[in-house]
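> sequence isn't available, so here's the structure alone:
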């Protein structure tokens, strides 16, 4: 029954999302090319704020727990499990003060209004998951960027979204490159819950009435641990915070 009810609501939400992406595409272009980075960032922040508000029409709520514990004034590497594209929308808005940049698949770098533009021009990196060697210099460039500007990188070490909320095996390479090339960074693990339920039927219709939570775990300095310990601490914290 809920799935049946979700069809008309999902149609309205999808149209509003597409309209918002189309409208903000030229706004982003103007902000970046006329006013510079800060204006472009603001346009991206408010784009994602509006997208969150649109998703509220589905009875979806978002909450970020323990945000105040995130270290300030240092580069941050946010490491999280991945359940849907709506993880990214929420993280851009709720973590906006940390200027989050994403490691994304190259397919998203074209064809999606606003999203593709921001990924190409906003400081994120696009990688070819079929060519791991190509990803190394791109991720290194991101690490250099956050180290220099004291901003943040977001990486989903599962590599792809979980369809049922259960975490997949964590890959090490991307995080290892970030840690090596941003030695003053702090790792901040984040556990994401229930985002997968928003797309449990596939891309359409949406799931209704979900409470999506982001649990921020205690951060720690990269320089204080060997990488093996970093990986273990990070994965343990994330998996422990996932509720199936």
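Everything's here; your move. Quick caveat: nothing in here was measured; it's all calculated off a predicted structure. Numbers count the residues shown, from 1 in each chain.
> C-alpha only now, for contacts and for neighbours.
Will do.
> burial of the residue lying closest to residue 39 once chain neighbours are set aside, as a residue count?
Among residues not flanking residue 39 along the chain, residue 31 sits closest, at 5.2 Å (C-alpha to C-alpha, 6 or more residues apart in numbering). Neighbours of residue 31 under the rule other C-alpha atoms under 10 Å: 18.
> how about residue 31, what does it touch?
Residues near residue 31 by C-alpha atoms under 8 Å, 6 or more residues apart in numbering: 37, 39-40, 43.
> swap in residue 242?
By C-alpha under 8 Å, 6+ apart, the neighbours of residue 242 are 165-166, 191-193.
> about what we covered before: filter the contacts of residue 31 down to the buried ones, ChimeraX style.
Command for ChimeraX, covering only those of those found buried under the criterion 16 or more other C-alpha atoms under 10 Å:
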select :39,40,43
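> just the ones in helices from the contacts of residue 31, please.
37, 39-40, 43 (DSSP state H).
> a markdown table for the residues you listed, including distance to residue 148?
Listed next are the ones in helices among the contacts of residue 31 as a markdown table, based on distance: C-alpha to C-alpha, whole Å:
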| residue | distance to residue 148 |
| --- | --- |
| 37 | 15 |
| 39 | 20 |
| 40 | 19 |
| 43 | 23 |
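> below is an additional structure, to be compared with the one above:
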């Protein structure tokens, strides 16, 4: 008899889920993020033994992206890619991108096959978020200790040598933390310091604002995002005396594209 009551309760719960999903933005918010993290974790478990055959190979990320691309349409997200030619070139460079949410990774899944060889600078704590952290390590992600500036600088210098030798793109979020506030916040110096010392070009990538997402109000609706890759900014001949100017020029160029893309994406979705 108890089993029957359980079955009735479970059936009623399943039936009410679609209603809750459509009627409650908070419920929809948590369901979408739960699905996102569960699917990524499941894929990580699946890929770990595959990646173990060629550990720390950045092309593992291309393999993962082909499988993980389906997450975006499942969540109601569509990525519009601009400036593909700038991403396709085989060259070592420092990609700097604005950082708005953990959803940024889903956009990267769409462009990793275009970039081919690219790795990411990530905070060390992410490595311990297994199984994702282990899979990311096997894909060649570079983890830095943001608390210890000396070790962080050493890791970045090592990363510079790796990308130069292998003609790999190094993806960095120079804002440091996530901001979905309708503006690109000030940059930290690490990526630009590395670009100058290693004489590697800066390749700016701009995500339009996540107007469909509000984590404070627990809103996660359908949405479109424009990802624009700008022309590379050369650093040949620059010294650390030019650091601030390089940061300002990059921030200014990205902010201009960010504002333009925001206007366009709102027109597309209105």
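Here it is on my side, so go on. Being a predicted model, the structure only gives us computed values, none of them experimental.
> TM value for the aligned chains?
Superposed pair, TM-score by TM-score structural alignment, normalised by the length of structure 1: 0.82. Supporting alignment: 235 aligned residues with a C-alpha RMSD of 2.7 Å.
> returning to what we had before: how much space separates the residue nearest to residue 39 of structure 1 from residue 170 of structure 1?
Going from residue 31 of structure 1 to residue 170 of structure 1 by C-alpha to C-alpha, to the nearest Å gives 37 Å.
> what does residue 40 of structure 2 align to in structure 1?
When structure 1 is aligned by TM-score structural alignment, residue 40 of structure 2 is paired with residue 21.
> which strands and helices lie in contact with the one helix or strand residue 133 of structure 2 maps to?
Per DSSP states H and E: residue 133 of structure 2 is located in helix 132-138. On a contact count with 3 or more C-alpha pairs under 8 Å, 6 or more residues apart in numbering; DSSP states H and E, helix 132-138 of structure 2 meets helix 25-51.
> how much does the helix it packs on stray from structure 1?
Superposed on structure 1, helix 25-51 of structure 2 shows a mean distance of 2.8 Å to its aligned residues (mean C-alpha distance after the TM-score superposition for structure 1).
> buried ones in that helix?
Applying a neighbour-count criterion of 16+ other C-alpha under 10 Å, one finds 25, 27-29, 32, 36, 40-41, 43-45, 47-48, 51 buried in helix 25-51 of structure 2.
> which ones are touching residue 253 of structure 2?
With C-alpha under 8 Å, 6+ apart, residue 253 of structure 2 has no contacts at all.
> tell me which residue of structure 1 lines up with it.
In structure 1, residue 253 of structure 2 lands on residue 237 (TM-score structural alignment).
> same thing with residue 92 of structure 2?
Using TM-score structural alignment, residue 92 of structure 2 lines up with residue 75 in structure 1.
> hang on, the earlier thing: could you look up the next helix or strand downstream of the helix holding residue 133 of structure 2?
Next along from helix 132-138 of structure 2, by DSSP H and E: strand 142-144.
> start and end residues in structure 1 for that following strand, please.
Going by TM-score structural alignment, strand 142-144 of structure 2 sits over residues 125-127 in structure 1.
> and residue 179 of structure 1, what's its match in structure 2?
Residue pairing (TM-score structural alignment): residue 179 of structure 1 is matched to residue 196 of structure 2.
> can you count the residues close to that match?
For residue 196 of structure 2, the count of nearby residues is 22 (other C-alpha under 10 Å).
> do the one 5 residues further on as well
Neighbour count of residue 201 of structure 2, defined by other C-alpha under 10 Å: 20.
> what separation is there between it and residue 193 of structure 2?
For residue 201 of structure 2, the distance to residue 193 of structure 2 - C-alpha to C-alpha - is 11 Å.
> sounds good, over and out.
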